[in-house]
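Trainee: What follows is a protein structure lacking sequence information:
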């Protein structure tokens, strides 16, 4: 179970991710490797992946390779699907210290919930290309913050460096800590959700000036939150502590919204509650030391404990691993395996 991710040579989603001969070949066959399909076929020894015109057509142990196909011999190697980072800045930042190459922040602007990163993604990003070279094929690119609790909407992207790299609109991001303290944070989130619900139900009256005039957000920022209260867009809450995780669970129950928790450093302590509420989490397996009072119970065993309880989770490291080194999701998965997480479960988390 402690196989090294360093042994991974080829990504099964190679047609989506690499340039040159592999992407342009009409028929490509990857043969001889140990294929972790992460699907019903499970793990295949000495398997074959057949790719035609850039799309995976067949995966199996007894597949005939057509004449003229380009063949990659993966004998003795591990073949896995392309990796994914679920909370990156990919396509939004080239050089961290230069303002003109960073598009992920809504700070010092009137936008908060209405901020949408899809409009500023760089299709020719060299950071995207480099991460693709390391096996990352998909990501959620998200805003880093605003002057409010809500940071805006992310984007689900394919690391193709093409103009159509955006698959879909991503989740809404919110950080209760931006309010100043926990009471303010959760109080404001609930008040804002109440106001957005009222605003959506009474829009015509409000536009005529017949409604209240003390909304916490502007109309365009409230408009951006309507898909959240309608359950059409996921809300990612950036919290770590047991108490904040419970507040997030309560928010889902009270408002019927689709909640994901990002961080969840103390998630292992309330794993059963997360599983019962069906609230998925995004975690960094490297989090072991408390970075705040909300993360005092951080543990390398977080991933293993969450998996044991049946919590759905994905691995989403921060820092440099959020952008330039986003491919380190594989290393973080290996770290989780070293502390008790099942190898295949770690692979599914990336």
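Mentor: Received the coordinates, thanks. Just so it is clear, the model here is predicted, and its values are computed rather than measured. Numbering: from 1, shown residues only.
Trainee: contacts, neighbours, all on C-alpha from now
Mentor: OK.
Trainee: Wait, residue 220 touches residue 114, no?
Mentor: Yes. Judged on Cα atoms under 8 Å, residue 220 makes contact with residue 114 at a distance of 6.4 Å.
Trainee: between those two, which one's more packed in?
Mentor: More neighbours surround residue 114 than the other of residue 220 and residue 114, with 21 against 14 (other Cα atoms under 10 Å).
Trainee: Can you name the residues that contact the more buried one?
Mentor: With contact set as Cα atoms under 8 Å, 6 or more residues apart in numbering, residue 114 has these partners: 152, 153, 220, 221, 222, 223, 224, 225.
Trainee: I'd like to know which of those are part of strands.
Mentor: Using DSSP state E, 152, 153 are the members of the contacts of residue 114 that sit in strands.
Trainee: Can you show me the strands along the stretch 251-350 of the chain?
Mentor: 259-263, 281-283, 313-315 (DSSP state E, counting those that start in this stretch).
Trainee: Nearest to residue 58, out of the ones you listed?
Mentor: Distance to residue 58, taken as Cα to Cα, is lowest for strand 313-315 among the strands of the stretch 251-350 of the chain, at 26.5 Å.
Trainee: For the closest one, name the packing helices and strands.
Mentor: strand 83-88, strand 281-283, helix 329-338 (3 or more Cα pairs under 8 Å, 6 or more residues apart in numbering; DSSP states H and E).
Trainee: mind running it again at 10 Å?
Mentor: With contacts defined as 3 or more Cα pairs under 10 Å, 6 or more residues apart in numbering; DSSP states H and E, strand 313-315 has these neighbours: strand 83-88, strand 259-263, strand 281-283, helix 302-309, helix 329-338, helix 343-348.
Trainee: try it against this one:
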């Protein structure tokens, strides 16, 4: 057993902060969180007096392991540019745990990620939730699949328009997605009506889309512009499927609409140049505006767009531009976990959760803050 004692504990399970608490860890899990408790003899103790203790931070949208750091084109496995409809692709079949960005994540206090395909395709494939420490991806998986990537706007129309293929317009992007979901409905109905003993030909593309139709898997929609956000919401309502808006760059312009539809948003990466028209209204005000309207918000790096270790910095910049400090912290802990669908394991310091804990030398939204100790699954994986 391991005990972390003496630090100021932000459980993120509630607004309550434990000024000098104790966290007991055993078997990779948190077994107790207390203000005061006797520590049994023989228990290993980590003294965190004067430090800040948080659950490991969670990047709710990135491409870590799929676009490898310092490798170049040979390490890019996140976009299958040859077919706009590829729901059967799985991120875990391309993630390289040896990507040095995983070590950077740990050093930055990021202990879990949602990683997956890029936005070249209308339907890009299946994303996964992973821990950031492990030798093989199978040991790092929290949930796979954790979402099905879809994309609107400039990226798919540019990729396929240049090939003189569909989609070359926003109309075609929406039409292809809608057509594919109708095919999945028909496939699901045919499968349900197939009698025992009859031959039924399995279609891997349709199988994963059936999980979407059954609300076992959300659509994770790349959408920057306000009109693209509303198109994603329109199609999700038409097929009665779960949806998460990713990027949501112009979300502050239609915050009331997004809140009305009860759709969560993973916002960012906001620390970039306005490199294309879709980003003309890019601002760190967006997550705060959305949160104020009642939208469940997470903040992303979109790594490698923003290096993953700077996730706390992005939350701090959102606070600088008006987001409440508590909302910003939730956006990289509990909210992120809930949006991904892994809050039963991570995102807060609570009894029964995975022991993913970071001890900070300063408040983590302070630019000068550094993790002193990072614990994942109850194991100390980094000491600063």
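Mentor: It's in. Remember, it's a predicted structure, so these values are computed and weren't measured experimentally.
Trainee: what's the TM-score for these two chains?
Mentor: The TM-score (TM-score structural alignment, normalised by the length of structure 1) is 0.80; 310 aligned residues with a Cα RMSD of 2.6 Å.
Trainee: picking up where we left off before, any chance of the helices and strands packed on strand 313-315 of structure 1 in CSV, plus distance to residue 37 of structure 1 and mean neighbour count?
Mentor: Formatted as CSV, these follow (distance: least, Cα to Cα, whole Å; neighbours: other Cα atoms under 10 Å):
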stretch, distance to residue 37 of structure 1, mean neighbour count
strand 83-88, 13, 27
strand 259-263, 26, 25
strand 281-283, 22, 26
helix 302-309, 19, 22
helix 329-338, 16, 24
helix 343-348, 10, 19
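Trainee: Dump the ones you listed to TSV, plus distance to residue 40 of structure 1.
Mentor: As requested, those are exported to TSV (distance: least, Cα to Cα, whole Å):
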stretch	distance to residue 40 of structure 1
strand 83-88	19
strand 259-263	26
strand 281-283	24
helix 302-309	19
helix 329-338	22
helix 343-348	13
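Trainee: quick revisit: would you turn the strands of the stretch 251-350 of structure 1 into CSV with distance to residue 304 of structure 1?
Mentor: Shown next, in CSV, are the strands of the stretch 251-350 of structure 1 (distance: least, Cα to Cα, whole Å):
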stretch, distance to residue 304 of structure 1
strand 259-263, 15
strand 281-283, 11
strand 313-315, 11
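Trainee: so which of the ones you listed comes closest to residue 65 of structure 1?
Mentor: strand 313-315 (34.6 Å).
Trainee: Can you name the residues in contact with the closest one?
Mentor: Residues from elsewhere that reach strand 313-315 of structure 1 (Cα atoms under 10 Å, 6 or more residues apart in numbering): 84-87, 260-263, 279-285, 303, 306-307, 328-330, 332-333, 336, 345-350.
Trainee: Give me the aligned partner of residue 120 of structure 1 over in structure 2.
Mentor: Residue 120 of structure 1 maps onto residue 94 in structure 2, with residues paired by TM-score structural alignment.
Trainee: wait, what's in contact with the residue nearest the centre of structure 1?
Mentor: Geometric centre of structure 1, nearest residue: residue 86, 1.4 Å, by Cα atoms, centre = their mean. With contacts defined as Cα under 10 Å, 6+ apart, residue 86 of structure 1 is in contact with 138-142, 156, 262, 282-283, 314-317, 322, 326, 329, 349-350.
Trainee: What lines up with it in structure 2?
Mentor: Under the alignment (TM-score structural alignment), residue 86 of structure 1 maps onto residue 60.
Trainee: Correct me if wrong: residue 25 of structure 2 contacts residue 3.
Mentor: Yes. Counting by Cα atoms under 10 Å, residue 25 of structure 2 touches residue 3, with 6.1 Å between them.
Trainee: Between those two, which contacts overlap?
Mentor: Between them, residue 25 of structure 2 and residue 3 share these contacting residues under Cα under 10 Å, 6+ apart: 31, 32, 33, 43, 44.
Trainee: between the residues you listed, which is nearest residue 138 of structure 2?
Mentor: Distance to residue 138 of structure 2, by Cα to Cα, is smallest for residue 31 among these, at 25.1 Å.
Trainee: would you list every one of the helices in structure 1?
Mentor: For structure 1, the helices defined by DSSP state H occupy 14-17, 21-24, 126-133, 182-201, 203-207, 219-229, 242-255, 271-277, 302-309, 329-338, 343-348.
Trainee: residues in structure 2 matched by the longest one, start to end?
Mentor: On the basis of TM-score structural alignment, helix 182-201 of structure 1 is assigned to residues 170-189 in structure 2.
Trainee: Of the helices and strands packed on strand 313-315 of structure 1, which is nearest residue 249 of structure 1?
Mentor: strand 259-263 (7.8 Å).
Trainee: from the chain's centre, how far out does the closest one sit?
Mentor: Mean-position distance between strand 259-263 of structure 1 and its chain equals 10 Å (Cα atoms, centre = their mean, to the nearest Å).
Trainee: Report all helices and strands that it contacts.
Mentor: Checking 3+ Cα pairs under 10 Å, 6+ apart, strand 259-263 of structure 1 ends up next to strand 166-174, strand 235-239, helix 242-255, strand 281-283, strand 313-315.
Trainee: Now do that strand and strand 235-239, the angle between them.
Mentor: Going by axes from the mean of the first three to the mean of the last three Cα atoms, to 10 degrees, strand 259-263 of structure 1 is angled at 30 degrees with respect to strand 235-239.
Trainee: Pull up the aligned stretch in structure 2 for strand 259-263 of structure 1.
Mentor: The counterpart of strand 259-263 of structure 1 in structure 2, using TM-score structural alignment, spans residues 243-247.
Trainee: compared with structure 1, how much does the matching stretch deviate?
Mentor: Aligned to structure 1 and superposed, stretch 243-247 of structure 2 gives a mean residue distance of 0.7 Å (mean Cα distance after the TM-score superposition for structure 1).
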